[in-house]
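give me a 3D structure for the following:
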Amino acid sequence: MGKLTQIGLEKKDSQEIAEKLNELLANYHLYYQNLRGFHWNIKGVHFFQLHAKYEELYNNALTKIDEIAERILTIGQKPLHTFSDYVRVSSIKEAANISGDKETVTATHDNLTTLINLERELLGLAAEKGDEGTVDLLSEDINENEKTLWMLNAFLS
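As a prediction, this is how the structure comes out:
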């Protein structure tokens, strides 16, 4: 029993999964903050559309951030919780001084692509380790993020 977490996962497996979940958490935080900035600073003919869309996306990201952190706790590990950790760990970078429609949508597209790629990698790891809870969390999110990516591609084309 000493090698298992409270929910029956191998402790070493849960540590490995939590490391990748923390990476996803960090990337989601930068994605979220970029969306907030785009929402506040968007300009141009698509202002009303994008202002509302960015609010929808950052509210959704905030929910995902909470779900990821709670999953890390559920598997017996500790979520990152400082912005300096998020910036250090994240592949997504801060998007400063961007306010045009194509620029912000392109940045959002790129950020979302990063999240999806990370989620797919983590999905494989979680499936391999028998962590169905993480698999379930990621499967739903990948589907939703792919649909958003499709919409962003439509806007950019």
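
contacts and neighbour counts: CA atoms only from here.
Noted.

what about the longest helix in this structure?
Secondary structure of the chain read by DSSP state H shows that its longest helix is helix 11-41.

how about that one: buried residues?
11, 13-39 (16 or more other C-alpha atoms under 10 Å).

from residue 155, how far off is the residue nearest the centre of the chain?
The chain has residue 28 as the residue nearest its centroid, 3.3 Å off, counting by C-alpha atoms, centre = their mean. Residue 28 sits 22 Å away from residue 155, taking C-alpha to C-alpha, to the nearest Å as the criterion.

for the comparison step, fold the sequence that follows:
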Amino acid sequence: MALNILGLDVQKTKELVTDLNVLLANFQVYYQNLRGIHWNIKGKGFFELHAKFEELYNDSQIKVDEIAERVLTLGGEPLHTFEDYIANAKVPVGKHVSQDVKAVELIVTSISELIQLERALLDKSDEASDEGTNSMMSDFIAEQEKTIWMMNAWLGK
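Prediction:
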């Protein structure tokens, strides 16, 4: 088994880089969805949701950077084109979403997709003894589970 400079299996690391890039692409689509609903939200919940969506897109922007930097740390190259993002996206694209319930439902659906990708990465990073990626995925999942709970509470679920 060949090890890289970090002491991780080279082949497993390549697989992690691929999966991290898929997560990166999905986060970029999620981020853009958040920008869109932040800009376009209408209705009586405007002030509350406008601020919440901004909080979420700022957090997503940080996570995008963390994922890209993890890809680089593992010796890969982060995806960086819209073409790559769309080709790898499982998160739905939210187009023309301005109604409050639809916007919050889009967030819940998107985060659910992200968590599935993160859980798969958590398993693979654990198997590869990649504590850096493992820790990042654990942190993301815990935070996003709380966001889903809060969004579902807002939806009355």
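
report the TM-score for the pair.
Overlay of the two chains. TM-score (TM-score structural alignment, normalised by the length of structure 1): 0.97; 156 aligned residues with a C-alpha RMSD of 1.0 Å.

on that earlier part again, determine the set of other helices and strands touching the longest helix of structure 1.
Using 3 or more C-alpha pairs under 8 Å, 6 or more residues apart in numbering; DSSP states H and E as the contact criterion, the neighbours of helix 11-41 of structure 1 among helices and strands are helix 47-74, helix 83-89, helix 101-128.

need the winner for burial among those helices.
Per-residue neighbour counts averaged over each of the helices and strands packed on helix 11-41 of structure 1 give the maximum for helix 101-128, namely a mean of 19 (mean count of other C-alpha atoms under 10 Å).

relative to helix 47-74, how tilted is it?
Helix 101-128 of structure 1 and helix 47-74 are oriented at 20 degrees to each other (axes from the mean of the first three to the mean of the last three C-alpha atoms, to 10 degrees).

which part of structure 2 matches the helix or strand just after helix 101-128 of structure 1?
Moving toward the C-terminus from helix 101-128 of structure 1, the next helix or strand (DSSP states H and E) is helix 132-156. Using TM-score structural alignment, helix 132-156 of structure 1 lines up with residues 131-155 of structure 2.

can you tell me what sits against that stretch?
Outside of stretch 131-155 of structure 2, the residues that reach it under the criterion C-alpha atoms under 8 Å, 6 or more residues apart in numbering are 70, 101, 104-105, 107-108, 111-112, 115, 118-119, 121-122, 125-126.

let's see it at 6 Å
For stretch 131-155 of structure 2, contacts defined as C-alpha atoms under 6 Å, 6 or more residues apart in numbering pick out 108, 115, 118, 122, 125.

out of everything not next to it in sequence, what's closest to the third one?
The spatial neighbour of residue 118 of structure 2 that comes closest, neighbours along the chain excluded (C-alpha to C-alpha, 6 or more residues apart in numbering), is residue 137 at 5.6 Å.

report how many residues lie close to that neighbour.
The local packing of residue 137 of structure 2 (other C-alpha atoms under 10 Å) involves 22 other residues.

ok, the one 5 residues further on next?
By other C-alpha under 10 Å, the residues close to residue 142 of structure 2 number 11.

for the one 4 residues further on, same thing?
Residue 146 of structure 2 has 11 neighbours, counted by other C-alpha under 10 Å.

from residue 1 of structure 2, how far out is it?
Distance of residue 146 of structure 2 to residue 1 of structure 2, computed by C-alpha to C-alpha: 39 Å.

swap in residue 104 of structure 2?
Shown here: residue 104 of structure 2 relative to residue 1 of structure 2, a distance of 46 Å by C-alpha to C-alpha.

residue 30 of structure 2 now?
Using C-alpha to C-alpha, one obtains 37 Å as the distance from residue 30 of structure 2 to residue 1 of structure 2.

repeat that for residue 110 of structure 2.
Using C-alpha to C-alpha, one obtains 37 Å as the distance from residue 110 of structure 2 to residue 1 of structure 2.

what do you get for residue 17 of structure 2?
Noted for residue 17 of structure 2: a distance of 18 Å to residue 1 of structure 2, by C-alpha to C-alpha.
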